[in-house]
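In: From the sequence below, what's the structure:
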Amino acid sequence: MQNMLRKLDQENETLIQDVSTRWNSTLFMICRLLKNKEAVKATLDKQRHKLVLLSAAEWTKLERLADFLEPCRYVTDLLGGETYISCSAVLPVLRFLDHTMKVSDEDSTYIVKFKTAFIKDLSERKAALNYDWLKMATVLDPRFKDLKCLPREEREGVWKKLEELLQDGSIKATSEPTDEPPKKKGLLCFSSDSDSDSDDVGSNHALSLYKAEQTISETDCPLQWWSVHAGAHPQLSALARKHLSSPATSVPCERVFSLAGNIIQKKRAALSAENVNRLVCLSNWLKEKK
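Out: The predicted model follows:
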């Protein structure tokens, strides 16, 4: 196949295999196969094999499948990040996926089948989510505090829950954190069909002041916003730091374990814990420098 790629003046690259435990590997496999479609077909035509080659209709289906899987790649990249706030983006992202995978009358049979299976699997995963925590993280994020990712009838309940937390005397103001904003955009703008409500949420003055604040851009950092506005909302800033500091997924932690596993091998089993920590830190610093 490498010779064929050179003849076609294409970049010399290998095909990618789907791995069930690796996010987006199905999409990467399909995209690489579509990119090298002519080289693969030409290589197989010159060889003796009993493989059943894809038909033109099946190639078209792969292209359509790649289009539907591409938004999922953006979602996994966003929720797996570690240099920005991701917990408060879970509910907007789920709303985005529901919108993207909604079956329409124009969809063909195989697309309907794919979307139905996708929504079914997503619904099963949603059942394990801590919705109370995610709703608090979302409403405490100045990017999404209008709660457009939730149905209108659920928003008032979220504000009331936040008011109850504010009335808890155990809440104390904390020091202001800093962070970097995410670079993802275009995924979190989907709202429910109704506009954000503008009703008063009660007599709590602090909550009313926060609700009156304008939302910020999806690319802005909520922790930087809270750092600037902590003086105006001392109790809420403490709640925001508590809820927004939680990562959306375990991916950042798993990256550390994977890196440590690559460092500690049979031939390097004598490494001390101190040196392992140093090597992990050096690897992280080099990655940030690049």
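
In: from here on, contacts and neighbour counts on C-alpha atoms
Out: Fine.

In: just the strands in the chain please.
Out: Using DSSP state E, no strands are found in the chain.

In: May I see the buried residues of the longest helix along it?
Out: Assignment by DSSP state H gives helix 56-79 as the longest helix of the chain. Going by neighbour count (16 or more other Cα atoms under 10 Å), the buried part of helix 56-79 is Trp59, Leu62, Leu65, Ala66, Phe68, Pro71, Cys72, Tyr74, Val75, Leu78, Leu79.

In: Equivalent analysis for stretch 146-163, please.
Out: Asp146, Leu147, Lys148, Cys149, Leu150, Arg152, Arg155, Val158, Trp159, Leu162, Glu163.

In: Name the nearest of these relative to Ala248.
Out: Cys149 (16.3 Å; Cα to Cα).

In: Isn't that closest one up against Leu91?
Out: Yes - look at Cys149 against Leu91 with Cα atoms under 8 Å: they come within range, at 6.4 Å.

In: To compare against the first, here's the next sequence to fold:
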Amino acid sequence: MLERYIEQQTAVFATLTHIRRNVKDIVTLNDDNIHNIEDIIKVLKPLKTVATLMCSKKHPTASLIHSLKEMLLKQLEVCPNDRGLVSDVKQAINNDLNRRYSKDDTLSFLQNSSALDRRFKALPYIDSASRRNVYHSIGQSTVELHTILQSQPTETWTEPNLPMITEATPSTSGAGSGEVTNVHDDDDDDDDGDAEPPAKVKAKGDKESCALSDLFGDVFVTHVEEAKSLYERTESEISMYKEDEVPSLESDPLSWWRVREGKYPLLSKYAKQCLGTPATSVASERVFSTAGDVVTAQRASLSSDNVDMLVILSKNMIIPDDLIDLTV
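Out: Next up, the predicted model:
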């Protein structure tokens, strides 16, 4: 609204002078007020950017909350050369932001979420001691989540009892004789020229190596690694995660973890639990708005199942560009 007033200041003044012929009767803002408005617009610009980002992003996750809050507190620090009104506005915003998300459990969850978002895993807004505590908390939460998942009963699949199928044995003329005869005669076997040659006699050393292979087979192991505990495996994954490359800010953190589930089998489960938490209720509010557009006074007889299907299609159906051009 303030930006709009600055843009339309000339038009507003012209309209007022047209309505009231006497310029002295016009009450408007002076130059000092205009300068204050311009300074306040600069102060509120980061807040506008954050609000637009959180509302326009398709899936804003909880990992953005702590990072954006710390960024706003850094940019809205009171400077010595700020005017009185600007200083008061910054101080009021800082006081309001500092008391938000200040509970220990909420702050710990938001910090863990930011650390598991590989774009903000460096956590530059907190000191090194707090950063170590965050990753220690991530390790403990990962171990606890894995223990809970392992303790839950899993459904086992049992093979159904199927009838046994036996192969029919070849017999001679009588089906009820029950005797089995050879199809080939002994004379034919003697005359067969494709008989296999006699096996070669193996040496004594070959017999010993063959015996060892039969005893050990595939279980022969040349190196045995020491078994690691669940917490040690989690710490190893956290160390690898810290050294992993940082992609661009526009990438999706949930897609990143889904691709690397094999590399981080323990850490990925807790990461998806944190990053799956939405940062705002904008998405759900838009679903309600879409449902309100579907169910109107002229379509009040729609069943609930049809309403659900129409809302899902409205939010998820992708129409190719060539079909959009045909409908225009």
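
In: So after superposing, what's the score?
Out: Laid over one another, the chains give 0.71 as their TM-score (TM-score structural alignment, normalised by the length of structure 1), with 234 aligned residues with a Cα RMSD of 2.8 Å.

In: sorry, back to before: could I get the buried residues of helix 56-79 of structure 1 as CSV with distance to Asn36 of structure 1?
Out: Below are the buried residues of helix 56-79 of structure 1 laid out as CSV (distance: Cα to Cα, whole Å):
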residue, distance to Asn36 of structure 1
Trp59, 12
Leu62, 13
Leu65, 17
Ala66, 15
Phe68, 20
Pro71, 22
Cys72, 23
Tyr74, 23
Val75, 26
Leu78, 28
Leu79, 30
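
In: Next, give me the two most distant ones among those.
Out: Across the buried residues of helix 56-79 of structure 1, the longest distance by Cα to Cα is 30.5 Å; it joins Trp59 and Leu79.

In: Quick check: Cys55 of structure 2 touching Val282?
Out: Yes - here Cys55 of structure 2 lies in contact with Val282, judged by Cα under 8 Å, at a distance of 6.3 Å.

In: ok so, going back, tell me which two in the buried residues of stretch 146-163 of structure 1 are the farthest apart.
Out: Cys149 and Glu163 (19.9 Å).

In: Map Lys120 of structure 1 onto structure 2.
Out: Aligned counterpart of Lys120 of structure 1 in structure 2: Asn95 (TM-score structural alignment).

In: what number of residues lie near that match?
Out: Using other Cα atoms under 10 Å, Asn95 of structure 2 is surrounded by 11 other residues.

In: How about Ala271 of structure 2?
Out: Ala271 of structure 2 has 23 nearby residues by other Cα under 10 Å.

In: Once you drop chain neighbours, what's closest to it?
Out: Leu116 (5.9 Å; Cα to Cα, 6 or more residues apart in numbering).

In: residues in contact with the one you found?
Out: By Cα atoms under 8 Å, 6 or more residues apart in numbering, Leu116 of structure 2 lies in contact with Ser63, Ala271, Leu275.

In: 10 Å instead, please
Out: By Cα atoms under 10 Å, 6 or more residues apart in numbering, the residues touching Leu116 of structure 2 are 63, 110, 122, 135, 138, 238, 241-242, 253, 257, 267-268, 270-272, 274-275.

In: same deal with Ile65 of structure 2?
Out: So Ile65 of structure 2 contacts Val50, Met54, Met71, Tyr101, Leu110, Gln111, Ser113, Ser114, Pro278, Ala279, Thr280 (Cα under 10 Å, 6+ apart).

In: What lines up with it in structure 1?
Out: Aligned counterpart of Ile65 of structure 2 in structure 1: Val90 (TM-score structural alignment).

In: Spatially central residue for structure 2, please.
Out: Nearest to the mean C-alpha position of structure 2, counting by Cα atoms, centre = their mean, stands Leu254 at 1.8 Å.

In: Please say which position in structure 1 that residue maps to.
Out: Taking TM-score structural alignment, Leu254 of structure 2 has Leu223 as its aligned residue in structure 1.

In: Relative to Lys289 of structure 1, how far out is the residue in structure 1 sticking out farthest from the centre?
Out: Farthest-out residue of structure 1 from its mean C-alpha position, per Cα atoms, centre = their mean: Arg48, at 43.9 Å. Arg48 of structure 1 sits 49 Å away from Lys289 of structure 1, taking Cα to Cα, to the nearest Å as the criterion.

In: thinking Cys79 of structure 2 is in contact with Val89, fair?
Out: No - Cys79 of structure 2 lies out of contact with Val89 (Cα atoms under 10 Å); the separation is 12.0 Å.

In: of the two, who's got more company?
Out: It is Val89, of Cys79 of structure 2 and Val89, that has more neighbours when counted by other Cα under 10 Å, with 15 against 10.
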